[in-house]
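[1] just need the structure, nothing else, for what follows:
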Amino acid sequence: MASPAWELQKAVYGALVADTGLAALLGGAWVYDEAPRGAAFPYVTFGPSAVRDWSAGTETASEHVFTLRVWSKHGGEREVHRILEAIRAALHDASLSLDGFRLVNLRHETSDTAREADGETHRGTARFRAVVEPIP
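    Predicted coordinates for the structure are as follows:
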């Protein structure tokens, strides 16, 4: 049985790597499920996600809350903010195609930034909410 969460992640990945503005900010299509050792900064990774039943009556659906993380070693948070905005622009209200499922909606909820404990790395987190239903 297909996983709506995996189909959504594949569609989000495809949208991000196809976005030329985001690629320009990253210096390439540097979007990872898990970043390889020695990955060049900046890059984006998939972060934690959660799936909840969103069914109503006889209609089956699932709610997906997922995060994307931006990693940068550029001085200050400017680069992180610019990349977060490019991610938001690429995904908020996007109409993505999922195999076996229909994306009802995809919305940006929040973004935040932080400096990591090493004092050099900046992290940005963008949180999204999506509702997905199976195609009969």
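
[2] going forward, measure contacts between C-alpha atoms and count neighbours the same way
    OK.

[3] so what touches the longest strand anywhere in the chain?
    The strand that spans the most residues within the chain, counting by DSSP state E, is strand 101-115. Strand 101-115 has contacts (Cα atoms under 8 Å, 6 or more residues apart in numbering) with 4, 7, 77, 80-81, 84, 88, 91-97, 121-135.

[4] just those: which are in strands?
    Under the assignment DSSP E, the contacts of strand 101-115 contribute 122-134 to strands.

[5] please pick the buried ones from these.
    Buried by 16 or more other Cα atoms under 10 Å: 122-134, out of the ones in strands among the contacts of strand 101-115.

[6] which one of these is nearest to Ala24?
    Of all these, Ala24 sits closest to Gly124, with 17.5 Å by Cα to Cα.

[7] from Thr125, how far off is the nearest residue to the closest one once chain neighbours are set aside?
    The shortest distance from Gly124 to any non-neighbouring residue, by Cα to Cα, 6 or more residues apart in numbering, is to Thr113 (4.2 Å). Thr113 is 6 Å from Thr125, where distance means Cα to Cα, to the nearest Å.

[8] before we go on, could you also do this sequence so I can check it against the first one:
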Amino acid sequence: MTSPANELMTAIQTRLTADAALVALIGPGGLSDRRVNRLDLPVVVVGSVETRDFSTATEAGAEIIFTLEAWSGEGRRAAEAIAEALCSLLDNTDLALSGRHLVSLRHRRTVSRREPKTTFFVAEASFRAVVE
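    Sure, this is the predicted structure:
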């Protein structure tokens, strides 16, 4: 059995790439698990992923805190629009996991900034998931 974080990220990728409105914003190759030194923006990149034990006396569980980074060369507003689309697609949604059950998936916060080295804008949307 794979890790709960990997199962969750796979389900999230499936959900995001199936949404025509998001694909229209970022393009068909606009979702990645790492930021590549390239200029084909916008792009959504999986940022930090932290998994913690969240087991009870009767059930194995995991709490997963993760960030999706929306990068744009068009400005803060464009990066925030992508992050808003991510939140709409993922906040309080039900995703099918292989061999596990998603108890909850909630948006925690979004922070946007201009990245000084690149002058691109990034909006970081942070989420919390609980998986059994």
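
[9] make JSON lines from the buried ones among the ones in strands among the contacts of strand 101-115 of the first structure and add distance to Thr45 of the first structure to it.
    JSON lines is the format used below for those (distance: Cα to Cα, whole Å):
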{"residue": "His122", "distance to Thr45 of the first structure": "13"}
{"residue": "Arg123", "distance to Thr45 of the first structure": "11"}
{"residue": "Gly124", "distance to Thr45 of the first structure": "10"}
{"residue": "Thr125", "distance to Thr45 of the first structure": "10"}
{"residue": "Ala126", "distance to Thr45 of the first structure": "11"}
{"residue": "Arg127", "distance to Thr45 of the first structure": "12"}
{"residue": "Phe128", "distance to Thr45 of the first structure": "14"}
{"residue": "Arg129", "distance to Thr45 of the first structure": "17"}
{"residue": "Ala130", "distance to Thr45 of the first structure": "18"}
{"residue": "Val131", "distance to Thr45 of the first structure": "21"}
{"residue": "Val132", "distance to Thr45 of the first structure": "22"}
{"residue": "Glu133", "distance to Thr45 of the first structure": "25"}
{"residue": "Pro134", "distance to Thr45 of the first structure": "26"}
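
[10] of all those, which two lie farthest apart?
    His122 and Pro134 (37.7 Å).

[11] on that earlier part again, the longest strand of the first structure vs the second structure, average distance?
    Using mean Cα distance after the TM-score superposition for the first structure, strand 101-115 of the first structure ends up 0.5 Å from its aligned counterpart in the second structure, as a mean over the superposed pairs.

[12] and the angle for that strand with strand 122-134?
    Counting by axes from the mean of the first three to the mean of the last three Cα atoms, to 10 degrees, strand 101-115 of the first structure lies at 170 degrees to strand 122-134.

[13] what comes up buried for strand 101-115 of the first structure?
    Phe101, Arg102, Leu103, Leu106, Arg107, His108, Ser111, Thr113, Arg115.

[14] brilliant, that's me finished.
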